[in-house]
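here's a sequence, model it:
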Amino acid sequence: MIGFLSWRIAPRRAAPIVAGALHPLLVVTGIALIAVALVRTVTDAERIVHPVLAIGAIVAVAVASLGLVLATDPVRPPTSALAFGLTVAAALTADGLSAAAGWGASNVLWDDWGPVVIGVVILSFSMFRPGRELAAATVVSLVVVGSISAAEAGDLPETVSPLTSAVIACTPVLLFGVASSVFSYRMSLTLARQQELAGREQRGLARRVRIRLRELMRDSGRAELSAEVVPFFEEVLARGALAPGDPARARRLSAVLRSEIMTGVGLPWLERLRRARPGRLVLHDPAAVAESLPVEQKVALRALLTALLAHPETEGSALHVRVTEVGEHRSVFVRAPWTAGEPAARRALGSFVAVMGTAFGRSQVTVGGGELRLLFAQNPRVTDAGPWHD
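Now for the predicted structure:
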């Protein structure tokens, strides 16, 4: 329980593949909520006293559904606390307007569709927000729904008490809210344990890579020695004395050998990628920030660039990549020629952008003027800063 209250949300709440697979289901959920509101409003038309409020309730449900779909879009992570709060507020507004539209006309309070909509909305965010926020939203929703139901019961015939009305109305919200909070909490613990395990494995892998790198450097050194240095030593041994030009030749060989080893080993990975594709990548990273990126960000960026370079839209054109770091803020900006429009970009690169957004924490994708612009940003010390803007 202490972890439930003190746990801080991680930048990566859900794997991008999982979030991408879940998003179509959330779209269907939003459509279903609108359909439920429409059907229940039409079937209960005889008890509606204020039609304008009933229409407003349907509009509020549509706003909540749209907020749910946009807030959980895996291409634009993360799902912010503000988006979650506004979506729940829209669902609460729909419940209030629905109750006001038929106020005092019926005492069948358990037929109200508002509490179910609120509960489903909270449940839909269980993979994207921490358990404490879901629990807080549940408590606020219970207070609002219970108050509305109790007040409405006071204006109805004496067939049910305000307390009973509140309990009946709050039951769906309570069930969905508790389920979402517990699920999110358990998933958070699982993610935290996996991150700790991945950290230990990464440290062990880094140690093994350093050992192997030293071995490769020794092997490279031997190859260079066998090519020029060893023949030089053999000549000196054959003569039995140093010639006047031998010291200068030795210094030259030493400088060449050192340069070859350090160039091959110490070249930044993004620079190696640029040299492997001459003319296709224009790199702007004077401070070599890309070299200090975590492993998951390097892998995600390399996969995105490889996919862009292989796409027919960018064939024969140059991609511009800018990596910057100002204080604790780090960003990657990619520009590529693109004339196929945003839907084609989402189909071709949606999974890569989702992975990048998950690895960095903030993402922005724009298509226009025959160009595709992708912007990813991270603040290592901020874990939940809301949507990122340029």
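
use CA for all of it now, contacts and neighbours both
Fine.

what about the helices in the protein?
2-6, 16-43, 51-71, 81-101, 114-124, 131-154, 162-224, 230-239, 246-266, 269-276, 295-310, 342-360 (DSSP state H).

turn those into a markdown table, columns for mean neighbour count.
Output for the helices of the chain, formatted as a markdown table (neighbours: other C-alpha atoms under 10 Å):
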| stretch | mean neighbour count |
| --- | --- |
| helix 2-6 | 12 |
| helix 16-43 | 17 |
| helix 51-71 | 21 |
| helix 81-101 | 22 |
| helix 114-124 | 26 |
| helix 131-154 | 21 |
| helix 162-224 | 16 |
| helix 230-239 | 13 |
| helix 246-266 | 13 |
| helix 269-276 | 15 |
| helix 295-310 | 17 |
| helix 342-360 | 20 |
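
okay if I get those helices as TSV plus distance to residue 373?
Output for the helices of the chain, formatted as TSV (distance: least, C-alpha to C-alpha, whole Å):
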stretch	distance to residue 373
helix 2-6	38
helix 16-43	20
helix 51-71	20
helix 81-101	24
helix 114-124	30
helix 131-154	33
helix 162-224	31
helix 230-239	52
helix 246-266	30
helix 269-276	19
helix 295-310	12
helix 342-360	11
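
to compare against the first, here's the next sequence to fold:
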Amino acid sequence: MNLDPPISSSEVTLERLDPLSAAAARPVTTGAALLALVLPPLTLLSRGHEVTQPLWLIVSYAALGGAAWLLLDRSRSTRPVWTAPSAQVFQVLLMVMLVTAAAATAGANDLVRDDWAPLVVGVLLVASTPYRPAREILFWTIVHTLLCAALGVIQAPSAITDVPALTLAVTGSFSIAVMGFAAAAYARSLTSSTQLWHDRAWQSAAAAALEHRSGVARSVQQRRVSLLNREVVPYLQRVVNADGIGDDDREEARRLARSIRTLLVSDVEKTWAQLMLDDLVGRHPRLNITAVADDPDDLGRRAVLERRTLLRALAAISVERLSATGLALRLSTPEGRLAVRWEVATPRPLPDAHRELRSMLELIRGLTLRSSVHELPGRLVIEFEYGY
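As a prediction, the model looks like this:
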């Protein structure tokens, strides 16, 4: 069951396809944001005489600070993935910065090609590559390029440099065009190659899942055979060797019938989530683990392979890395989305457990929507919703 529409090719980002690679790019994102914040002061050290409207300069730098903060905030592991409305705010702030930076030097701009604002926009477009789709970056590159070209034409009559307006338009927007188009091409290349690997990996995973499914079926069958060998066969042998059947034998037959019926019914009525947890607990017989799944509608069985794989991976890492003593999984469908609440009881200190799950939390952040992690006494709670 796919509760949400599949992600379209125009919305693909590296963070959604490969969250851990996007997480590894955060130091670069941070460096680019800091570079964008440092460029204006450095430029003004040599060209401060061109500032004719200091108030507009302050507004432009404030807009730059807001855009840089938004970029850094939306790339943090504790925040949900960067959504389109928030990204539009980011681009609008860059447009405000371009306009106000041009207004700050009105009438005194000597070399439009050396303005800091277009360079900063190009740097931030490159920094957004892991988090935004290539088509979106391309669209906003065109918008910013045209805006800068228009600002160059507007500044031409009052510019100190006596060059044609078209020259100012080209030189003023060139840096944005070069870096923005390069960022869009890079994002496209990354997502295309990752998508190809992604599709091949899931094909292999699907084949492995079919093989594992037969193994689970054999495991269930072995439980039934074990019951027969352990209790039913000895009883029948005893009845065959006995001269007659007494009341004790009849009572034993009733007990065995109830036991077999209970086993068969429980196997049929168990949800996918509970079977998954039981299978995991069965692989670690030395650990005393309580595993409970709350999935009355059996949403796990109808979920797509990617979602079941993530749930199984989260269960496995909770046991293997946190030495979990209790697992609780709850699946529901608020507003048509598959919502997951995962509770892990662990003897380890919760801050240590949180750090141990950092890579998994990065993965969850990239693949889901509205993810959150919080702590209860002795338990780590992870909640997320699938948003695409």
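
rewinding a little: residue 376 of the first structure: which of the helices of the first structure is closest?
For residue 376 of the first structure, the closest of the helices of the first structure is helix 342-360, at 6.3 Å, according to C-alpha to C-alpha.

pull the residues that contact that closest one.
Applying C-alpha atoms under 8 Å, 6 or more residues apart in numbering, the contact partners of helix 342-360 of the first structure are 11-12, 15-17, 20, 74-78, 296-297, 300-301, 303-304, 307-308, 363, 366-367, 376-378.

cool, stretch 223-240 of the first structure as well?
242-243, 253, 257.

what is the nearest of these to residue 160 of the first structure?
Of the contacts of stretch 223-240 of the first structure, the one sitting nearest to residue 160 of the first structure (C-alpha to C-alpha) turns out to be residue 257, at 91.2 Å.

surely the closest one meets residue 221?
Yes. Using C-alpha atoms under 8 Å, residue 257 of the first structure makes contact with residue 221 at a distance of 7.4 Å.

hmm, back to that, residue 107 of the first structure is nearest to which of the helices of the first structure?
Here helix 131-154 is closest among the helices of the first structure (C-alpha to C-alpha), at 7.1 Å.

ok now that closest one, how far from the chain's centre?
Offset of helix 131-154 of the first structure from its chain centre (C-alpha atoms, centre = their mean, to the nearest Å): 30 Å.

what packs against that helix?
helix 2-6, helix 81-101, helix 114-124, helix 162-224 (3 or more C-alpha pairs under 8 Å, 6 or more residues apart in numbering; DSSP states H and E).

dump the ones you listed to a markdown table, plus distance to residue 235 of the first structure.
What follows is these, written out as a markdown table (distance: least, C-alpha to C-alpha, whole Å):
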| stretch | distance to residue 235 of the first structure |
| --- | --- |
| helix 2-6 | 72 |
| helix 81-101 | 74 |
| helix 114-124 | 78 |
| helix 162-224 | 17 |
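
what's the closest of those helices to residue 60 of the first structure?
Per C-alpha to C-alpha, nearest to residue 60 of the first structure of those: helix 81-101, 5.0 Å.

mean shift of that closest one relative to the second structure?
Comparison of helix 81-101 of the first structure with the second structure after fitting gives an average deviation of 1.8 Å (mean C-alpha distance after the TM-score superposition for the first structure).

residue range for that helix in the second structure?
On the basis of TM-score structural alignment, helix 81-101 of the first structure is assigned to residues 84-104 in the second structure.

which ones are touching residue 298 of the first structure?
Contacts of residue 298 of the first structure (C-alpha under 8 Å, 6+ apart): residue 290.

how close does the counterpart of it in the second structure sit to residue 301 of the second structure?
Counting by TM-score structural alignment, residue 298 of the first structure lines up with residue 311 in the second structure. For residue 311 of the second structure, the distance to residue 301 of the second structure equals 12 Å [C-alpha to C-alpha, to the nearest Å].

re the thing from before, switch the contacts of stretch 223-240 of the first structure over to CSV; also include distance to residue 188 of the first structure.
What follows is the contacts of stretch 223-240 of the first structure, written out as CSV (distance: C-alpha to C-alpha, whole Å):
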residue, distance to residue 188 of the first structure
242, 70
243, 72
253, 57
257, 51
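
residue 100 of the first structure: which of those residues is nearest?
Nearest member of the contacts of stretch 223-240 of the first structure to residue 100 of the first structure, counting by C-alpha to C-alpha, is residue 257, at 83.3 Å.

quick one: map the closest one onto the second structure.
Match for residue 257 of the first structure (TM-score structural alignment): residue 260.

state the distance from its match to residue 366 of the second structure.
45 Å.

distance of residue 195 of the second structure from residue 385 of the second structure?
Relative to residue 385 of the second structure, and taking C-alpha to C-alpha, residue 195 of the second structure is found at 22 Å.

oh, that last question was meant for residue 240 of the second structure, not what I typed.
59 Å.

what residue of the second structure is the furthest out?
Going by C-alpha atoms, centre = their mean, the residue of the second structure most distant from its centre is residue 243, 69.5 Å out.

ok, the closest residue to residue 249 of the second structure other than its chain neighbours to residue 245 of the second structure distance?
In space, residue 249 of the second structure comes closest to residue 239 once its chain neighbours are excluded; the distance is 7.7 Å by C-alpha to C-alpha, 6 or more residues apart in numbering. Counting by C-alpha to C-alpha, the gap from residue 239 of the second structure to residue 245 of the second structure is 7 Å.

kindly report the same for residue 322 of the second structure.
For residue 322 of the second structure, the distance to residue 245 of the second structure - C-alpha to C-alpha - is 54 Å.

quick one on the thing from earlier: looking at the helices of the first structure, which is closest to residue 322 of the first structure?
Per C-alpha to C-alpha, nearest to residue 322 of the first structure of those: helix 269-276, 10.9 Å.

now do the closest one: everything it contacts.
By C-alpha under 8 Å, 6+ apart, the residues outside helix 269-276 of the first structure that reach it are 280-283, 290-291.

mind listing what residue 291 of the first structure touches?
Neighbours of residue 291 of the first structure in contact, by C-alpha under 8 Å, 6+ apart: 268-270.

residue 51 of the first structure now?
With C-alpha under 8 Å, 6+ apart, residue 51 of the first structure has these contacts: residue 101.

that one -> the second structure?
Matched by TM-score structural alignment, residue 51 of the first structure corresponds to residue 54 in the second structure.

from residue 101 of the second structure, how far out is its match?
For residue 54 of the second structure, the distance to residue 101 of the second structure - C-alpha to C-alpha - is 10 Å.
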